[in-house]
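Participant: What shape does this take:
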Amino acid sequence: MADFAANAKLEQMSPEALEQLKIRVLDTLGVAVGALDSDVLVAIRSLNDDLGGNGQATLIGGGKTAADLAAFHNSAASRYLDFMDAYLAKGETNHPSDNMGAVLAAAEVAGASGRDFLTAFAVAYQIHTRLSDVAPVRALGFDHTTQGAFAAGASAALALGLDADGIANAAAMTATANVALRVTRTGNLSHWKGLAYPHTSKEGMFYALLAGKGITGPEAVFEGNKGFKALAGDYELDWSKEDLESVTRTIIKKYNAEIHSQSALEAALELKGKHDFDPAEIKEVRLTTFDVAYSIIGGGEEGDKRSIRTKEEADHSLPWMLAVTILDGELNPAQYEAERIIADDVQTLMGKVTITPSDDFSDRFPNEMPADLVIVMNDGTEYHAVESAYDGFHSQPLDWDGAVAKFTALAEPFTDEALRTEICETVHRLDEVAEISELTDLLARVSTTRS
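Facilitator: Sure, this is the predicted structure:
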């Protein structure tokens, strides 16, 4: 795996994959900027101030700190809104853009080029997605950050300029130390739901720095006695045959909601747009969906989703998300204001939502995300919509103009038009940028408060 990372070249990527990688950089930055004034990010920035640091790496929103603390802050920013990209494997879902905090910090510390940054970021996508394909651990009770730790450590080490031995040691240390429990995303959700991967990103950066000082990790981390395969089971993955195209198999969220909800929300908005019904007259909302959506956000094995009081609980409750979308005609960061989450109309309509898994729909996942939605009115009228994809799904990939539009909507309160334009243009030509500081200097100019 380390040899694969060390030998990776941006030239391996198809033009389509490179474009999609840049789209994900911009998307990740947009959702990070949009979260800068949240209570959680304010608290993290305060902690960074308390801890100090050597000022090697830039914080989105200004200031510098130690590289691992910058990785944590910037990953927390890109993760907090839960509006980032995702990868759907049959037994695992993850968010490869979560690795950007570590890669960006490492590239800045190393004085790396934009091309080096993109290469390391593409490697993170490949490692994270492919391990999730062959070695899912969710059903065993472990979190998707477990495979991500290999990606975070390896990609940070690559961006830092380490050789294959250094990359191997960084990945081994990060992964060995970060086998994480799935309880992070079950039951009543805490802030940790959005901070578990920022922690992994921070650890990847730290262990890459440690590997750069010659510190070694377990050399048989996968196949050794009580190694990763003892947890995940045996599997085959020939890294010499891997490319850098996995980014094209990831998807981007259209709505500010947990990824498996996207097609159901698309159906809800279709009905909202077509029919002039009064939400107060809704008798019931029936959704048929695939097993993963039901299990994680629909009230299945990962816990009841009807006791909703916080942002973390709301964006992982399919009943709540359907209710607020039907009422408001959108699901964006504004819907997660505290007073909107607990509003009587949302809470009442949420109680009328029933969700049922379908074996047929489950068989079609992850190539599709089938959702069959029926809204029944008090007078007996029924409105029906079926969706299996949305703009941003791999069958309908987001294009650059779409990425710019999403970035603009999220970043507008924190930036002026000139800065937004400069960030977008810099990201689109990152493969030509001599030093990544050209981008981080722009990110430092972003405000942490809304204008």
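
Participant: okay, CA-based contacts and neighbour counts for the rest of this
Facilitator: Will do.

Participant: nearest spatial neighbour of the residue most central in space within the chain, skipping sequence neighbours?
Facilitator: In the chain, the C-alpha closest to the average C-alpha coordinate belongs to H95, at a distance of 3.6 Å (C-alpha atoms, centre = their mean). Of all residues beyond its chain neighbours, the one nearest H95 is A86 (4.3 Å), with distances taken as C-alpha to C-alpha, 6 or more residues apart in numbering.

Participant: for the stretch of helix or strand the one you found belongs to, packing partners?
Facilitator: Using DSSP states H and E, A86 sits within strand 85-89. Applying 3 or more C-alpha pairs under 8 Å, 6 or more residues apart in numbering; DSSP states H and E, we find strand 85-89 packed against helix 15-33, strand 92-94, helix 114-134, strand 251-252.

Participant: which helices and strands sit right next to the helix or strand following the second one?
Facilitator: Put plainly, it is strand 92-94. Using DSSP H and E, the helix or strand that follows strand 92-94 in sequence is helix 100-110. Secondary-structure packing of helix 100-110 (3+ C-alpha pairs under 8 Å, 6+ apart): strand 57-58, helix 67-80, helix 114-134, helix 145-160, helix 192-212.

Participant: I'd like the structure of this one too, to check against the first:
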Amino acid sequence: MKEYTKEFAAWAVSVTYTDIPSPVIDMMKKCLLDTLGCAAAGSGQCEIRNLIRGAMNPDESGKADVWFLGETAPLSTALLINGAMNHAVELDDLHKPSKIHAGTVIVPSILTVGSLYNIDGKELLTAMAVGYEVMLRTAIAIGVDSHRRRGWHGTATCGAFGAAAAIGHIMGLNGLQMANAFGLAGTSTGGLMAYTADGSMSKRYHAGMAAMHGYLAAVSARAGFTGPTYVFEAPDGGYGHAASDKSDLEELVKDLSETWHCKDMGHKFYACCGHIHQAIDCALKIRNENGLKPEDIEAVMVTTYDVAGMSWGFSELPKNTVEAQFSFPYAVSAALVDGQAFIPQFAPERLTDPLINSLAMKVTVNTSDKFTSLYPNQWASGVEVKAKDQTYYTEVIGAKGDPVNPLSEQEIEDKFRSLSGGRFSNEQQNEMIAAIYNIERSESIAVIENLMRG
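Facilitator: The predicted model follows:
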């Protein structure tokens, strides 16, 4: 039996800053800025306020900062909350081949734990790249399509491995300790897609849960508590068998240090599920090029790939923000009405908008073999709009923000400013942007830490 777990772990502990190609370093900086913007926006969402009330014991403080709250908590609690707030507005980074939101798990892991270890900027970027790569490779290896069809949420299930790798790197684990950390992360991971049935808040919880479990795995392994060091490949209960029907564990270790999947992260431009973004691009293109008004539209037909349509093609009007963010009919209709699909379009008060809802009832969603055959490496959709006097059709492979149609550095900065305006002054935003883009020169991450305290 090939020892995939130990080989993967040995690589994770061996990576140094000089091993990481400059395009990966540049991408990590973009992802760091993008993720912290999402956290700033997410920190004020009702589900995060609920989580804080539930998880924070007023009689219990700790060493770790809860972002923007100005309070401390036990490290595991801070990781749970900080991770969840990154995921709360559905704008966090996305890797298509693995269907993973890595930043929402890895960034709070390295900043929350790294602040206690007084790491420097180079270690921040190194641990971040290692965590991202472990998380993405785990998802690719287990077979993202089969994993999803079993009802698993990959950001949660694979996130604990990435968090353990990033935190373990910061702690200076050796190869055997990291293999044990992977084993403990695998045996504690979880995250079900059942939130699609009622739009519950559990999807937000998943990201913080993964960060928390990754930390507990790393700190336990460091103390000598063992986990299964064959966690991926074990014939009985190995993650590859348990999580998917189509795993290929060779993807865990294939071309390590030569191929960096994390250089191909995408950055979301719309505040909803990434599977819907291609359809939104199509709808906006038809709307803007033809001057269509909602009252002119008689029917809208979305064609997409199987995995997207099976969960998010439902026709019922959304009852809450999560359902709206995962509804093709609502999101496409909001874009056609407002010309945008950002946070305001999914706010609770917009969910009863009669113009959006009347148009949403005219939207049908179908799947095609053509688009399904491209998934997961390419995400594509087509939209047909029947107006009173004409029918329009267009299709998109790779929406705005996708690596094939990436946001520019300026657009990422603009997105950060838009998301963080409620938490940071313009001067603080400038300070954060400068700190992140020059973080490898810094002997401390204190500038970022201080701004995130609120």
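
Participant: TM-score for the pair, please.
Facilitator: Laid over one another, the chains give 0.91 as their TM-score (TM-score structural alignment, normalised by the length of structure 1), with 436 aligned residues with a C-alpha RMSD of 2.0 Å.

Participant: returning to that earlier point: mind putting the helices and strands packed on helix 100-110 of structure 1 into a markdown table with distance to N169 of structure 1 and mean neighbour count?
Facilitator: Listed next are those as a markdown table, based on distance: least, C-alpha to C-alpha, whole Å; neighbours: other C-alpha atoms under 10 Å:
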| stretch | distance to N169 of structure 1 | mean neighbour count |
| --- | --- | --- |
| strand 57-58 | 22 | 26 |
| helix 67-80 | 17 | 29 |
| helix 114-134 | 15 | 26 |
| helix 145-160 | 8 | 33 |
| helix 192-212 | 6 | 26 |
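
Participant: export the ones you listed to a markdown table and tack on distance to E281 of structure 1?
Facilitator: Compiled in a markdown table, these are given as follows (distance: least, C-alpha to C-alpha, whole Å):
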| stretch | distance to E281 of structure 1 |
| --- | --- |
| strand 57-58 | 51 |
| helix 67-80 | 34 |
| helix 114-134 | 44 |
| helix 145-160 | 43 |
| helix 192-212 | 35 |
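
Participant: Which position in structure 1 pairs with T229 of structure 2?
Facilitator: Taking TM-score structural alignment, the alignment pairs T229 of structure 2 with E219 from structure 1.

Participant: Wait, its match touches N169, no?
Facilitator: Yes - with contact defined as C-alpha atoms under 8 Å, E219 of structure 1 and N169 form a contacting pair (7.4 Å).

Participant: Check the gap between the spatially most distant residue from the centre of structure 2 and G339 of structure 2 for me.
Facilitator: What lies farthest from the middle of structure 2 is D389; by C-alpha atoms, centre = their mean that is 41.1 Å. In this view, D389 of structure 2 and G339 of structure 2 are 21 Å apart by C-alpha to C-alpha, to the nearest Å.

Participant: For the aligned residue in structure 1 for A435 of structure 2, which non-adjacent residue is spatially closest?
Facilitator: Under the alignment (TM-score structural alignment), A435 of structure 2 pairs with T426 of structure 1. Sequence neighbours aside, L439 is the residue nearest to T426 of structure 1 in space, at 6.6 Å (criterion: C-alpha to C-alpha, 6+ apart).

Participant: Give me the aligned partner of the one you found over in structure 2.
Facilitator: In structure 2, L439 of structure 1 lands on I448 (TM-score structural alignment).

Participant: wait, isn't that match in contact with I433?
Facilitator: No - assessed by C-alpha under 8 Å, I448 of structure 2 is found out of contact with I433, at 9.6 Å.

Participant: who's more crowded, E219 and N169 of structure 1?
Facilitator: Remark: of E219 of structure 1 and N169, N169 carries more neighbours, 27 against 13, as counted by other C-alpha atoms under 10 Å.

Participant: As a check, name the ranges of all strands in structure 2.
Facilitator: 64-66, 71-73, 297-304, 363-367, 380-387, 391-397 (DSSP state E).

Participant: The first one vs structure 1, average distance?
Facilitator: This points to strand 64-66 of structure 2. When structure 1 is superposed, strand 64-66 of structure 2 averages 2.1 Å from its matched positions, counting by mean C-alpha distance after the TM-score superposition for structure 1.

Participant: and that strand, which stretch of structure 1?
Facilitator: Going by TM-score structural alignment, strand 64-66 of structure 2 sits over residues 57-59 in structure 1.

Participant: and if you look at the third one?
Facilitator: On structure 1, the counterpart of strand 297-304 of structure 2 by TM-score structural alignment is residues 282-289.

Participant: neighbouring contacts of that stretch?
Facilitator: 264, 349, 352-358, 361-362, 369-378 (C-alpha atoms under 8 Å, 6 or more residues apart in numbering).

Participant: For the residue mapped onto K96 of structure 2 from structure 1, list the residues it contacts.
Facilitator: Under the alignment (TM-score structural alignment), K96 of structure 2 pairs with L88 of structure 1. Listed by C-alpha under 8 Å, 6+ apart, the contact partners of L88 of structure 1 are N94, T250, P366.

Participant: neighbour-wise, which of the residues you listed leads?
Facilitator: Going by other C-alpha under 10 Å, T250 tops those with 25 neighbours.

Participant: gap between the two ends of stretch 111-118 of structure 2?
Facilitator: 10 Å.

Participant: Excluding its own residues, what touches it? List them.
Facilitator: 63-65, 75, 78-79, 124, 167, 170-171, 444-446, 449.

Participant: what range in structure 1 does that stretch sit on?
Facilitator: The aligned range for stretch 111-118 of structure 2 is 104-111, by TM-score structural alignment.

Participant: Verify the stated contact: G214 of structure 2 with G162.
Facilitator: Yes - counting by C-alpha under 8 Å, G214 of structure 2 touches G162, with 7.2 Å between them.
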